[in-house]
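Asker: Here is my input, please return the structure:
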Amino acid sequence: MAGIYIHVPFCKTRCIYCDFYTRTDMSSKQNYVAALGQEMVLRKEYLQKEKIETIYFGGGTPSQLSFNDFAYLFRILRGTFEIEENAEITMEANPDDLTNEYIETVLQKLPFNRLSIGIQSFDNKELEFLKRRHSAEAAMNVVRLCQSIGYNNISIDLMYGLPGQTMDIWKRNLSIATSLDVQHISSYHLIYEQGTRLYRLFKSGDVKAVDEDLSVDMFSVMIESLSTAGFEQYEISNFAKDSLYSKHNSSYWLGKKYLGLGPAAHSYDGRNRSWNVASTSKYIQGISEGKPYIETEILDTNTRYNDFILTGMRTKWGVNLIELEKSYGPELKDYALKNVKQYIDQGFVTHKANILSLTQKGIFISDGIMSDMMWVD
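Answerer: Presented below is the predicted three-dimensional model:
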């Protein structure tokens, strides 16, 4: 089983924290959609005819595409790949795009069965600071509207650690999120990425990062609040009800193959990584000439071992030592056990039935644990 990720780089406006490859110029949208269909055909052998169990439209803002855009892409997908009957098909969307008309013409007529809605906050001042285009009330109404037409696998994104954010505001965000009865919540600490407007504001002193102790407390409160509301923390930043994990994102953490389509999209064939050029114009040109601009990284055993540790230890499934030894050899298995022993002794990691996994308190120092387990040349 494998997955397909489709990158849609277009956005109405650019959020101040975003460092993904996006663009606000929509003039190349139709040529880009046509190129996506061509890339599917050009790279159909990449996944070696494995059945497709997840399709994920991410961005950017996929909800900037129209019914006709999606209908064309689904037609090519079906004609090119063998797609599992009950495949998880996700669209990332911004609340302001999900109008009644868009829901009726796109979500109700196309085979999407999972929505990931980029809300980020239910506080209007925070939304204004982040340069989000929706209000808190509009976001809540959109979730309820999608539920009313039958969507029962909805994920929302939340951010914490924003400048000026208080614990009261964060608790209120969590309370509203859990009251909406969504099935999945992804929550990430705000990061000051170089090249973003937020980073420039931070470096100039116009915004100040939240206190580190408060960040840790917010993370702790999030885990407690979501657990009380029936969510399972199956990955450090991801929580699900009723085992409705993101199958697509889980495939990354579980080391499954995936094909990334579109500019800046990444792919993994089970051994090596590759990625498309981060330029819409070069992407379209390369595809039209039948020579996609793709870079490939050949992964040696130690690098693949590090990826295995980094992705596995972030999840509830942990690191399977039998699989580790089979894939990377007994020396690296012994290396992992030697370097994680202190954390097992201190109660930060469990070692049961050949599985290493973080305990609840281990999650709070996960970066250090994973760093110590990784191979350093």
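Asker: alpha carbons only for contacts and neighbour counts from here, please
Answerer: Will do.
Asker: Quick check: closest non-adjacent residue to residue 362.
Answerer: Spatial nearest neighbour of residue 362, excluding adjacent residues (Cα to Cα, 6 or more residues apart in numbering): residue 348 at 4.0 Å.
Asker: Now do the contacts for the one you found.
Answerer: With contacts taken as Cα atoms under 8 Å, 6 or more residues apart in numbering, residue 348 has the following neighbours: 358-363.
Asker: Tell me how many other residues crowd residue 217.
Answerer: Residues lying near residue 217 (other Cα atoms under 10 Å) number 12.
Asker: To check against the first, give me the structure of this:
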Amino acid sequence: MAGIYLHIPFCKQACYYCDFHFSTSLKYKDELFEALIKEINLQKAYLNGETVETIYFGGGTPSLLTADEINKLIGTITEIHTVLSTAEITLEANPDDLDKVKLDALRQTDINRFSIGIQSFFDEDLMWMNRVHRGKEAEGAVKRAQDAGFENITVDLIYGYPLLTDAKWKQNVAKVFELQVPHVSAYSMTVEPQTALAAYIKKKVYPPMNEQQSAEQFIYLTDAMQQQGFEQYEISNFCKPGHYSRHNSNYWKGVKYLGIGPSAHSFNGETRQWNIANNAKYTQSLVKGTIPAETEVLSEADRLNEYIMTSLRTVWGLELDKLNTIAAGAESQLLIPAQQYLEKEWLLQKEHTLYLTQQGKLYADHIASELFF
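Answerer: So this is what the prediction gives:
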């Protein structure tokens, strides 16, 4: 099984915290769309005949695509690949794009899951982030999608930024429960270099992030989600039973995937490939029939470290036996630095699997890096 990711690199405006590749100009959208179609065709051998079980439209803002454009992209994929009839097909969407007309049009596509970028239900927070939508739009978009028959919905929230008091965070979480969505992704605000947020903090226009605030809001979130019957199946992802993101779960499990579009990444188990993060150069290359990508052959250490980083974040944990299938003797080697975290009870070992404890999840990246080969 495999997945396909399509990067749609257009946004109405730039969120201050975002460091993904995108453009706020739609001037060359049609040309880039044709380049996406061409790349799908040129990349047909990458997955080596694997059946596709997930398709994910990310970005950028893929809800800027028309229903006809979405149909053409999905149709091109199904002409080239075997796609499961039960495939999960996700569209990332901004609340302001999901009006009744757009939702009615999307019902005529194979989209069966929405990922709605809400971030907060408070207008002052959304303006601070430079989001296009407002809180009432976010609530309305979820309700309209549900009324249109889309039940498989996930929403994004952000916590750990100065404007978000604990009281406001509790209200955001409560609103999600009220909307009865089956999946929630929640991320701590991170300050990425080269973003407007980083520049504002450097100039003291915005205050810096507070790690203690972030940790406390994360702990509140995990407790609240558990009480409402959500499973924390990955550090930042929570779902009702049976509503895992199949696409993202496959990333964490090391399943093959093909990335289409500028800046998109691909992985086939042995190599990693990434496209140029430049719309014009991407389009020009595809016009000439060339895929504008670089490829890296993963070493044993690379493969071990990727597995450590992704598996530890999940409810399925790090299977020690799997390390030895990548490199002989890796299990015993990893258990040496792991011992201190087992003693601190940041890691838990059950038979041949390591798991992060709730306390350990606060230090997930640090622990993983200490276990790297």
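Asker: Can I get the contacts of residue 348 of the first structure in CSV including neighbour count and distance to residue 198 of the first structure?
Answerer: Conversion of these to CSV gives the following (neighbours: other Cα atoms under 10 Å; distance: Cα to Cα, whole Å):
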residue, neighbour count, distance to residue 198 of the first structure
358, 28, 32
359, 16, 34
360, 14, 32
361, 12, 31
362, 19, 30
363, 20, 27
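Asker: Could you identify the most distant pair in those?
Answerer: Every pair in those was compared (Cα to Cα); the two farthest apart turn out to be 358 and 361, at 7.8 Å.
Asker: in the second structure, which of the contacts of residue 348 of the first structure remain in contact?
Answerer: Among the contacts of residue 348 of the first structure, the ones whose aligned partners also touch in the second structure (both residues aligned by TM-score structural alignment, their matches' Cα atoms under 8 Å) are 358-363.
Asker: Narrow those to those in strands?
Answerer: residue 358 (DSSP state E).
Asker: which one of the kept ones among the contacts of residue 348 of the first structure is nearest residue 21 of the first structure?
Answerer: Closest approach to residue 21 of the first structure among these (Cα to Cα): residue 363, at 29.7 Å.
Asker: That closest one pairs with which position in the second structure?
Answerer: Under the alignment defined by TM-score structural alignment, residue 363 of the first structure is paired with residue 361 of the second structure.
Asker: distance of the nearest residue to that match once chain neighbours are set aside from residue 214 of the second structure?
Answerer: Residue nearest to residue 361 of the second structure in three dimensions, not counting chain neighbours: residue 235, with 6.8 Å by Cα to Cα, 6+ apart. Spatial separation of residue 235 of the second structure from residue 214 of the second structure under the definition Cα to Cα, to the nearest Å is 14 Å.
Asker: ok, the spatially most central residue of the first structure to residue 120 of the first structure distance?
Answerer: Relative to the mean C-alpha position of the first structure, the nearest C-alpha, by Cα atoms, centre = their mean, is the one of residue 249, at 5.9 Å. Separation of residue 249 of the first structure from residue 120 of the first structure (Cα to Cα): 19 Å.
Asker: Now do the buried residues in the lengthiest strand in the first structure.
Answerer: What stands out as the longest strand in the first structure, according to DSSP E, is strand 83-93. Buried residues in strand 83-93 of the first structure, counting neighbours by 16 or more other Cα atoms under 10 Å, are found at 83, 87-93.
Asker: Check stretch 57-71 of the second structure too.
Answerer: The neighbour-count check on stretch 57-71 of the second structure (16+ other Cα under 10 Å) flags 57-65, 67, 70-71 as buried.
Asker: Among those residues, which one lies nearest to residue 350 of the second structure?
Answerer: Using Cα to Cα, residue 58 comes nearest to residue 350 of the second structure of the buried residues of stretch 57-71 of the second structure, at 35.9 Å.
Asker: wait, isn't the closest one in contact with residue 6?
Answerer: Yes - the pair residue 58 of the second structure and residue 6 passes the contact test of Cα atoms under 8 Å, sitting 6.0 Å apart.
Asker: any chance of the buried residues of strand 83-93 of the first structure in JSON lines, with distance to residue 133 of the first structure too?
Answerer: As requested, those are exported to JSON lines (distance: Cα to Cα, whole Å):
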{"residue": "83", "distance to residue 133 of the first structure": "35"}
{"residue": "87", "distance to residue 133 of the first structure": "31"}
{"residue": "88", "distance to residue 133 of the first structure": "28"}
{"residue": "89", "distance to residue 133 of the first structure": "25"}
{"residue": "90", "distance to residue 133 of the first structure": "22"}
{"residue": "91", "distance to residue 133 of the first structure": "18"}
{"residue": "92", "distance to residue 133 of the first structure": "15"}
{"residue": "93", "distance to residue 133 of the first structure": "12"}
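Asker: quick one: the lengthiest helix in the second structure to the first structure mean distance?
Answerer: Identified as the longest helix of the second structure according to DSSP state H is helix 211-227. After superposition onto the first structure, the mean distance of helix 211-227 of the second structure to its aligned counterpart is 1.1 Å, using mean Cα distance after the TM-score superposition for the first structure.
Asker: Mind giving me the packing neighbours of that helix?
Answerer: Secondary-structure packing of helix 211-227 of the second structure (3 or more Cα pairs under 8 Å, 6 or more residues apart in numbering; DSSP states H and E): strand 153-159, helix 166-179, strand 231-234.
Asker: Mind reading off the mean deviation between the longest one and the first structure?
Answerer: What it means is helix 166-179 of the second structure. After superposition, helix 166-179 of the second structure averages 0.9 Å from its match (mean Cα distance after the TM-score superposition for the first structure).
Asker: who's in contact with the closest residue to residue 137 of the first structure other than its chain neighbours?
Answerer: In space, residue 137 of the first structure comes closest to residue 122 once its chain neighbours are excluded; the distance is 7.7 Å by Cα to Cα, 6+ apart. With contact taken as Cα under 8 Å, 6+ apart, residue 122 of the first structure is in contact with 135-137, 139, 172-173, 176.
Asker: before we move on, the earlier item: quick check: helices, which of the buried residues of stretch 57-71 of the second structure are part of them?
Answerer: Taking DSSP H, the ones among those that sit in helices are 67, 70-71.
Asker: which one among the residues you listed gets closest to residue 97 of the second structure?
Answerer: Distances from residue 97 of the second structure to these, taken by Cα to Cα, are shortest for residue 67, at 12.3 Å.
Asker: Quick check: the closest one touching residue 105?
Answerer: Yes - look at residue 67 of the second structure against residue 105 with Cα under 8 Å: they come within range, at 5.8 Å.
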